[in-house]
Every structure is written in structure tokens, then in C-alpha cells.
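Visitor: Here you go, sequence then predicted model.
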Amino acid sequence: MKKKTIVIAIACTAFAMTACQDNRGCTYNADEHSLTCPEKTYATLDIGGNVWMAENLVVYSPDSSICYDNNHDNCVSMGRLYTWEVASGSVCPTGWRLPTQQEFKDAFGTADVGSLKKADVFNMQFAGFKYYDGKFADRGASASFWTAEAYDDSRAYLVRVTDSSVAYEHFNKNIFASVRCVKE
């Protein structure tokens, strides 16, 4: 019985490690403007001097990613929400990373929010966010994207976009927000 338990534990560990590696086994195709990953094929855009994912990330990360309102359909339509620790760590595929505030500013340029919602500009998705206390907020009213920069030990910068503004604010690293990755 003990030997069977050990074999199962080894098999589960091997599967878990392979699944993590598979999340990073993505293939970028510049001609087709796509990034094909095990979980999804993402559209990509060349904007602001970088290649960006044109959709919010949907990689599952246990205890550190969530679907808005805990509803899987929201993950399918708007991507997952992540804590800053995961967003700034290893959630982006190999060769891709979390963008800086300046890279968001370069990508957005002088475009108005209405044009940023267009698929060929940024494909902005107002996926809202989840507070660290468990409450969801702003789906359909705002988009919140983590940046690569920490503000201090407990806060990091988010790009928050509403129909009328784009703001670069610092929030608790334990809230859940959207992630867009840029090619390194």
C-alpha cells in the first residue's frame, strides 16, 4: 500500500511539473499575429514598439488566479485575474513578460479609450478586478492591468482604464487584476 502511494505521488508531481512547463511551451507566429499556447491561441499586436498579447491571459495558477464572480464563462470571455506576485513572476510564457508603465503609455499613445477597445488597436476588455477581501468590482466598467513595477513592499502599479480615463495607480499586491504580456 505504501509503495502504491509513493508511485501515485511521483506521478502527480511529474504531471504537475509537466503542466507548468506546458504553460510556457508557446509558439509565436509573427506572420499570423498569434501566440499559440496549450490553453489558448492569443491574438497579438505590434503597438508602441512592442509585440503585445491582444487578449487577457487565461493561464490557471492555483490560489493566485480567478475568474470574475468565480464564473468560468468570465475567464473564457475576459481572461483570468491574477495577484501581482503571480503576474510579475512566471505566468507569462517563456520569452514574454509583464509590461512596464512606460510600455503601456507607449502602447496607448494618444488614443482615446473607445479606440483602445477596438481589436486592431488594443482590444481593451473591461474585466474588472477582485479586492483582496474577496469582493469583485467594475466588470464592464473598467480594465485593470498589472505592470512590472512595485510601489513598495505591499503595493504595485496598475493601469486602470475607464470609459473616460487612463490612470496609473498603486494598489495592494493581493488584489486580482488582468494581465497582458509583451514579447521580450
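Guide: Okay, I see it.

Visitor: C-alpha only now, for contacts and for neighbours.
Guide: Will do.

Visitor: can you give me the strands for the protein?
Guide: Using DSSP state E, the strands of the chain run over 27-29, 34-36, 41-47, 50-53, 65-66, 81-82, 96-97, 129-130, 136-137, 143-150, 155-161, 166-172, 182-183.

Visitor: out of these, nearest to Met17?
Guide: Closest approach to Met17 among the strands of the chain is made by strand 65-66 (18.0 Å; Cα to Cα).

Visitor: List the neighbours of that closest one that are in contact with it.
Guide: Under the contact criterion Cα atoms under 8 Å, 6 or more residues apart in numbering, strand 65-66 has outside partners Tyr60, Cys75, Arg80, Leu81, Tyr82, Thr83, Phe176.

Visitor: do that again at 6 Å, thanks
Guide: Here strand 65-66 makes contact (Cα atoms under 6 Å, 6 or more residues apart in numbering) with Arg80, Leu81, Tyr82.

Visitor: Report the buried residues of the longest helix along the chain.
Guide: Determined from DSSP state H, the single longest helix within the chain is helix 2-24. For helix 2-24, burial by neighbour count (16 or more other Cα atoms under 10 Å) applies to Asn23, Arg24.

Visitor: Quick check: closest non-adjacent residue to Ala119.
Guide: Counting by Cα to Cα, 6 or more residues apart in numbering, Ala119 lies nearest to Ala54, which is 7.3 Å off, once chain neighbours are set aside.

Visitor: Ala127 too?
Guide: Using Cα to Cα, 6+ apart and skipping the chain neighbours, the partner closest in space to Ala127 is Arg139 (4.9 Å).

Visitor: my read: that neighbour touches Gly128, true?
Guide: Yes. The pair Arg139 / Gly128 is scored as a contact, 4.0 Å apart, by Cα atoms under 6 Å.

Visitor: These two: which is more packed in?
Guide: A side-by-side neighbour count of Arg139 and Gly128, using other Cα atoms under 10 Å, places Gly128 first with 24 against 18.

Visitor: Can you tell me how far Ala111 is from Cys67?
Guide: Per Cα to Cα, to the nearest Å, Ala111 is found 29 Å from Cys67.

Visitor: Have a look at the two and say which one is more surrounded.
Guide: Shown here are Ala111 and Cys67; by other Cα under 10 Å, Cys67 has more neighbours (24 against 11).

Visitor: Comparison target, given below:
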Amino acid sequence: MKKISLLAVLFSFFITACGDSDGGANASTNAGTAALDEVYASEDDLPGCTEKYDGAIAFVKEGSTAFRCEDGRWENKGEYYANNDAIKNCTAKREGEVAYIVDEDKSLVCEDGKWVNSSNVSSSSSWSEVKGSSSSIASSSSWPPEGGIGYSSAQAPSSSSVAQSSSSVASSSSAKSSSSSVKSSSSITSSSSSGIVLPCKTESEDNCEYGILKDSRDGREYKTVKIGDQVWMAENLNFDTDNSWCYGDAPANCAKYGRLYTWAAAVGGAEDECGGGHECDLGTGDVQGVCPKGWHLPSKAEWETLIVAVDGSITEYTSSNTASSKLKSVTGWSDSGNGTDTFGFSALPAGYRLSDEYYYEGILACIWSSTEANSKRAYYMDLYYANGYAKLYDDYKFIGFSVRCLKD
């Protein structure tokens, strides 16, 4: 990890701010209440946002950006300034930008020519969105922004740079083998005559349309469930392929949670074609990827269809969004974070793999989509133990996330 003195960075920043054409008063070298001792050269060099860093502020020289470790994610707090006197003028070209004031531990946003408290500004904006000269701040972010494992242009804990594997998996266009068709164990529909998807689980009965998927490649069987017009695996995939792992390298966790896959492995591509830094030409239509024949890796749009089916709409990440609670399993989540599993999806908190280490078992479910965000990142579904939100973020392709397959 590349680290440099915080005082040195603030000093160099002072020189830059004084030369800014929009003005800007003298900057102090007061490091305020910074919780980490060093400044990191880039977002890629941030450590994992683990419990020991919870609440910590980290500074990144590249872009002069501040990040706070919150709930397992490095959240972008904006361009950092030593104090209020050091901040640049809020001009039209900075409209929507966020600034972090070190000695007051707060973020401000530039609105209508004034810097105002950003209590209503999402800290999950991606770095590129925050730095955009005139764009408004988006509600999705990265963990760390555009560089660090994090969630999306969106979110996830950051890391030091990760070596990319060059081993390949089978092409998504090739049919490795076939799987048995899904057998419905119930004729009960999950939708009402009005087309609204109804819960299939209540306290008194379970009317979910379950089935069985048998993967002929290895003989494993998976429970499936129909939700609205979609048929999903009701368990995480546990097919052993290159660039996939058991959480903690423990085989028992593969049996419990399924395997964790890089995005390239999930879509059935080689790391040097679909991994970090490579735009993967997946074409149009369903992407079978690592899924059995007749099934595919769900797209971002198909995940959104699921959220609408269980929650009525794609809502903002507020208390009105309860999709996560309805999708999470009724056991296995930390600190009373279990869900109601209202639709039989039974999402498990499998955590993720980053740079040969494993994080957040019992805390997070991160499940890949087939939709690429850019050459470095791809979208995934995120479920978190501490709230009911179901969120779609993008994150680095080299991270190991879970896979759920969707029937063609």
C-alpha cells in the first residue's frame, strides 16, 4: 500500500488551493480528527473497511478525497479541506460538488453559489459523479468510488490492488452440459388476478411454487422458486470452476453458501477478456455463463424486475424499501438481521472474497448480474443485514461474489 504523510498532502494541497483561479483562502495543515494515520496514494490502496476501521476517515491524495468506513463500505465524503477557510469558492462549475471539512468532520455541497451542509446528500455517489463539474449527485456510489472494492458506481469495502488471474473459464456461448427441467411442486400461482405478486409464505402456510433443478455437470440439485413470472434458484450456485472459492477456503461453506465467483467466471469468460480492465462483449440475450444449460446469469434489469415483484416498485433507499427483508432467509443473518423470506428466495449472507481474504459472512449478500458497468466494474444485487433495502450497485470484477441463476 502506498502511504504518504497527511501533513505533507495538506501542505501540498494548500499550495494548490492558493493558486486556484476561483480564489480560496489560506488552508491550515490541521489534520483534524483523521482516524487513520496515513494518506493513501489512490483509492485502490485503501485497506478493507473492516470492523477495526469502522467510523474511520481515510484520505486519498488522488483527487484529494476523503472516505469514511461505514457499515463495511468506504463512503465518499468529497474533496477534503483542512477547514472552512481553505475551501474553494462555490462557483457554477462546482455546482453539485461535495467537500469534506477535516477539522469539523462534516461534508458540504455546492448549491446555488453557496456551500451548505450535505445532510441530505447521499454519501454513496461515485467519485466520477461527485467530481463532475455540473452534474447533480447520484444516489449510488462505489466502495471506494471508482477505485476500491466497494459497492456500485455504487459501493463495497476498498482494498489494495489485487492481482488479476489470467486463467480462463469456459465461454458463455458453450453449453457445458444440461440440467433437468424444473418440476413444480405446487399449482398455486404467486400472482393475483390483478397481476400483483402476492407473498407465498405466511405464518400458517407455505404456498410457494417450488421446483428442483438438477445440474448434470456435477449432479447437484438446487431448490427453485417462482416469483411473479420469473423462476429463480432458491440457493446460491455451487459449481466448481476457475476463479471461484468457498468462503474462508472452507469446503463446508460451499455447501452452506455456494461458491464466490469473479465476474468473469460468473459470465463464463476469461479474466484477460472479461476481467478488470477489459470490456466483455457478451452480445445480446441471456448470458448462460457459469449457470447450467437452460438457465442464465440475471441481468441488472431482471434483478430490478424481482425487486418490483416483491416490493411493488424500485424505491429510494428509505424505510419504504423492504425488498431485502422479504428476500433474506429467516436464519443466518447477524444481529437480528434475518428476513421474512416472504417469497421463498432465501438469500444467504455469504459475504465476499477480496485479495485472498474473506469479509462479512453473516452481514452481506452480494450476487452478480450479467450487466457490465464499464471495463472495471459490473452490477450486482446487494442485501445488508442492518436494513430492508435491496440495492443494485456496481463493483470491481475481481471481487468474489455469489451467483443465483434465472430460468431462461
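Guide: Arrived safely, thanks for sending. In this text, all values refer to a predicted model and were calculated from it rather than measured experimentally.

Visitor: Just the TM-score for the two chains, thanks.
Guide: Superposed pair, TM-score by TM-score structural alignment, normalised by the length of structure 1: 0.81. Supporting alignment: 163 aligned residues with a Cα RMSD of 2.1 Å.

Visitor: Could you pick out the buried ones from the contacts of strand 65-66 of structure 1?
Guide: Applying 16+ other Cα under 10 Å to the contacts of strand 65-66 of structure 1 flags Arg80, Leu81, Tyr82 as buried.

Visitor: Tabulate those (JSON lines), appending distance to Cys20 of structure 1.
Guide: What follows is these, written out as JSON lines (distance: Cα to Cα, whole Å):
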{"residue": "Arg80", "distance to Cys20 of structure 1": "16"}
{"residue": "Leu81", "distance to Cys20 of structure 1": "18"}
{"residue": "Tyr82", "distance to Cys20 of structure 1": "16"}
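
Visitor: out of those, who's nearest Val161 of structure 1?
Guide: Relative to Val161 of structure 1, the closest of those is Leu81; by Cα to Cα it sits at 15.3 Å.

Visitor: What lines up with that closest one in structure 2?
Guide: Using TM-score structural alignment, the equivalent of Leu81 of structure 1 in structure 2 is Leu260.

Visitor: since we're on the closest residue in space to Ser329 of structure 2 that isn't next to it in sequence, how many residues are nearby?
Guide: Among residues not flanking Ser329 of structure 2 along the chain, Ser346 sits closest, at 4.1 Å (Cα to Cα, 6+ apart). Residues near Ser346 of structure 2, counting by other Cα under 10 Å, number 21.

Visitor: what's the answer for Tyr28 of structure 1, then?
Guide: Using other Cα under 10 Å, Tyr28 of structure 1 is surrounded by 17 other residues.

Visitor: Excluding sequence neighbours, find me the nearest residue to it.
Guide: Closest to Tyr28 of structure 1 by Cα to Cα, 6+ apart is Leu35, at 4.3 Å.

Visitor: who touches the one you found in this structure?
Guide: Leu35 of structure 1 sits next to Thr27, Tyr28, Thr41, Tyr42 when contact means Cα under 6 Å, 6+ apart.

Visitor: could you check the distance from the equivalent of it over in structure 2 over to Trp295 of structure 2?
Guide: Alignment note: Leu35 of structure 1 maps to Leu213 in structure 2; criterion TM-score structural alignment. Distance from Leu213 of structure 2 to Trp295 of structure 2, counting by Cα to Cα: 10 Å.

Visitor: what does stretch 107-124 of structure 2 correspond to over in structure 1?
Guide: Aligned by TM-score structural alignment, stretch 107-124 of structure 2 falls on no residue of structure 1.

Visitor: Look up how far Ala127 of structure 1 lies from the closest residue to Val182 of structure 1 other than its chain neighbours.
Guide: Leaving out its chain neighbours, the residue that sits closest to Val182 of structure 1 by Cα to Cα, 6+ apart is Trp52, at 4.5 Å. As for Trp52 of structure 1, its distance to Ala127 of structure 1 is 18 Å (criterion: Cα to Cα).

Visitor: Where in structure 1 does stretch 372-383 of structure 2 fall?
Guide: Matched against structure 1 by TM-score structural alignment, stretch 372-383 of structure 2 falls on residues 150-161.

Visitor: chain center to the matching stretch: distance?
Guide: Relative to the chain's own centre, stretch 150-161 of structure 1 is displaced by 15 Å; criterion: Cα atoms, centre = their mean, to the nearest Å.

Visitor: Pull out the buried residues from that stretch.
Guide: Applying 16+ other Cα under 10 Å to stretch 150-161 of structure 1 flags Ala150, Arg155, Ala156, Tyr157, Leu158, Val159, Arg160, Val161 as buried.

Visitor: One more: stretch 32-48 of structure 1?
Guide: For stretch 32-48 of structure 1, using 16+ other Cα under 10 Å, the buried residues are His33, Ser34, Leu35, Cys37, Tyr42, Ala43, Thr44, Leu45, Asp46, Ile47.

Visitor: try stretch 348-358 of structure 2
Guide: The neighbour-count check on stretch 348-358 of structure 2 (16+ other Cα under 10 Å) flags Leu348, Pro349, Ala350, Gly351, Tyr352, Arg353, Leu354, Ser355, Tyr358 as buried.

Visitor: Which residue in structure 1 aligns with the first one?
Guide: Think Leu348 of structure 2. Checking with TM-score structural alignment, Leu348 of structure 2 has Gln125 as its match.
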